[in-house]
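Trainee: A predicted structure for the sequence below; I have some questions about it.
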Amino acid sequence: MDADAEVYLGVVVERREIDNPWEDYTWRPLAVMPNAPLEVNWQDLQQGEGWKHFLARTLPLDLYKSETDGYRENLGQPVPLVFVVLRPGEEAEEEEVEPFILTACPHEASGYVESGDVIVEGVRMPPEVAEWLADFVEQHHVEEPFRKRKNKRHQDRDQGSRPRGRFGGAAS
């Protein structure tokens, strides 16, 4: 499905050393950066004792008209977030994780959380991205009226579909 709007954001990822017999590092997204170079691949940003920050990749933040409810919910929070999905690196020479997708919709992000083998974390949405997102929602959101579902009454159902027995009414 083609996006209705998109902006490219650089993904900043932190690698932190841990004392664990099965893993050497933990990985987590730290930030997204507007105006990041499009062609970037794990550029070192800064480091300290036991940690290192990378500009890992530049990805599109795609917006869809059908997701405006989720965007409104996100913008209504005290701190709007961009959700970053990191998946395991596929090649041996790659980093252990790979930025996979960005979303501003908390419902979409929760779907990735439920899928399992990925890291999903929200990072602070830059003010200019929040403004752009708010403009998109204002232009495209259509309020859907709540419609209560009506159950069919038992008498309204097709009467001939079930045999009638001793307790079901008509004679056998």
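Mentor: That came through, no problem.

Trainee: when you work out contacts or count neighbours from here on, use the C-alpha atoms and nothing else.
Mentor: Will do.

Trainee: just the element for the spatially most central residue of the chain, please.
Mentor: For the chain, the residue nearest the mean C-alpha position is Ala109 (2.4 Å; Cα atoms, centre = their mean). Assessed by DSSP states H and E, Ala109 sits inside helix 106-115.

Trainee: contacts for that helix?
Mentor: 70-71, 73-74, 83, 85, 103, 118-120 (Cα atoms under 8 Å, 6 or more residues apart in numbering).

Trainee: try stretch 27-46
Mentor: Counting by Cα under 8 Å, 6+ apart, 8-16, 52-58, 82, 84, 86, 97, 119, 121-126, 129 sit against stretch 27-46.

Trainee: same check, this time on stretch 127-140
Mentor: Applying Cα under 8 Å, 6+ apart, the contact partners of stretch 127-140 are 34, 65, 68, 71-72, 75, 80.

Trainee: mind doing that once more with 10 Å?
Mentor: Here stretch 127-140 makes contact (Cα atoms under 10 Å, 6 or more residues apart in numbering) with 4-7, 9, 32-34, 61, 63-72, 74-75, 79-82, 104, 124-125.

Trainee: second one coming, line it up with the first:
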Amino acid sequence: MSVARPTVEVAVVMRRERIEGVMSRWQTWRWVLDDVLAQEPGFGQAPRLLYKNDSEERWLHPGYKVELFTDDAEGYYLNGTTGAPCWFVLWRMEETAAIADEPIARPEVVTLSYHDAGRWLDAQENVEQVPAPKPVIEWMMAFVHEHYVQEPKRRKRPESFRTLTDRFGNPASVTTEKKRGGGQEGAS
């Protein structure tokens, strides 16, 4: 039996922008995440060029599903309780120029989970974020309130109460008394 997960369908807008100044000697263009929008029937299913001039291009990539998973409720909680909850988009450069004259940035996955974004960043993927609209955050937080159970914090015992052991695991002791023998006591 398959359980339907809460899902929202979105489209991603990627922007190619001209680089000005000294950096343009090495790279003349760069790709950035422009926006994440609610999917609309008129968007179709294939990526398409929305706008182009001498300094930028905008490409619409429709048809992404954002699903909420109960085992990632903490990731949604962490996103929803920040000052600026957002969409996270993992994108890669398309290897071949299938729909444009040159390779374009193609979104791979869209999520609302901090944990997903963190794993992707650790893997050195291209991950960018844009603010998520209030209705989406409310939808996500309703899911969080239903499924997230915060683990109680365990009190860590202070290091001063830890028993001392030597490097072999045997009990050890520390003293502040002077060692006996091996020196001249009372020598003036």
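Mentor: Yep, it's here. Please read all numbers here as calculations on a predicted model, not as lab measurements.

Trainee: ok, back up a step: what does the residue nearest to the centre of the first structure correspond to in the second structure?
Mentor: Superposed on the second structure with TM-score structural alignment, Ala109 of the first structure falls opposite Ala117.

Trainee: what about the helix ranked longest in the first structure, how far off from the second structure?
Mentor: Counting residues, the longest helix found in the first structure (DSSP state H) is helix 127-140. After superposition onto the second structure, helix 127-140 of the first structure sits on average 1.3 Å from its aligned residues (mean Cα distance after the TM-score superposition for the first structure).

Trainee: which element is the aligned partner of Pro29 of the first structure in the second structure on?
Mentor: Using TM-score structural alignment, the partner of Pro29 of the first structure in the second structure is Leu33. Here Leu33 of the second structure, judged by DSSP H and E, is contained in strand 29-38.

Trainee: buried residues, that strand. List them.
Mentor: 31-36 (16 or more other Cα atoms under 10 Å).

Trainee: average separation of it from the aligned part of the first structure, please.
Mentor: With mean Cα distance after the TM-score superposition for the first structure, strand 29-38 of the second structure averages 1.0 Å from its match.

Trainee: return the distance of that strand from the chain's centre.
Mentor: 16 Å (Cα atoms, centre = their mean, to the nearest Å).

Trainee: just how off-centre is stretch 67-74 of the second structure within its chain?
Mentor: Worked out by Cα atoms, centre = their mean, stretch 67-74 of the second structure lies 14 Å from the chain centre.

Trainee: let me fix that: stretch 10-27 of the second structure
Mentor: With Cα atoms, centre = their mean as the basis, the mean position of stretch 10-27 of the second structure lies at 22 Å from the chain mean.

Trainee: next, the distance between the ends of it.
Mentor: End-to-end distance for stretch 10-27 of the second structure: 30 Å, by Cα to Cα, to the nearest Å.

Trainee: on that earlier part again, of the contacts of stretch 127-140 of the first structure, grab the buried ones for PyMOL.
Mentor: A single PyMOL command selects the buried members of the contacts of stretch 127-140 of the first structure (16+ other Cα under 10 Å):
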select buried, resi 9+32+33+34+61+63+64+65+67+68+69+70+71+72+74+75+80+81+82+104+125
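
Trainee: just the contacts of stretch 127-140 of the first structure: which are in strands?
Mentor: Here DSSP state E is the test, and these give 5-7, 9, 32-34, 61, 63, 81-82, 124 as lying in strands.

Trainee: quick check, nearest of the residues you listed to Trp22 of the first structure?
Mentor: Val32 (29.1 Å; Cα to Cα).

Trainee: can you tell me the closest non-neighbouring residue to the closest one?
Mentor: Spatial nearest neighbour of Val32 of the first structure, excluding adjacent residues (Cα to Cα, 6 or more residues apart in numbering): Val11 at 4.7 Å.

Trainee: that neighbour falls within a strand, correct?
Mentor: Yes. Counting by DSSP: H, G, I helix; E, B strand; the rest coil, Val11 of the first structure is found in a strand.
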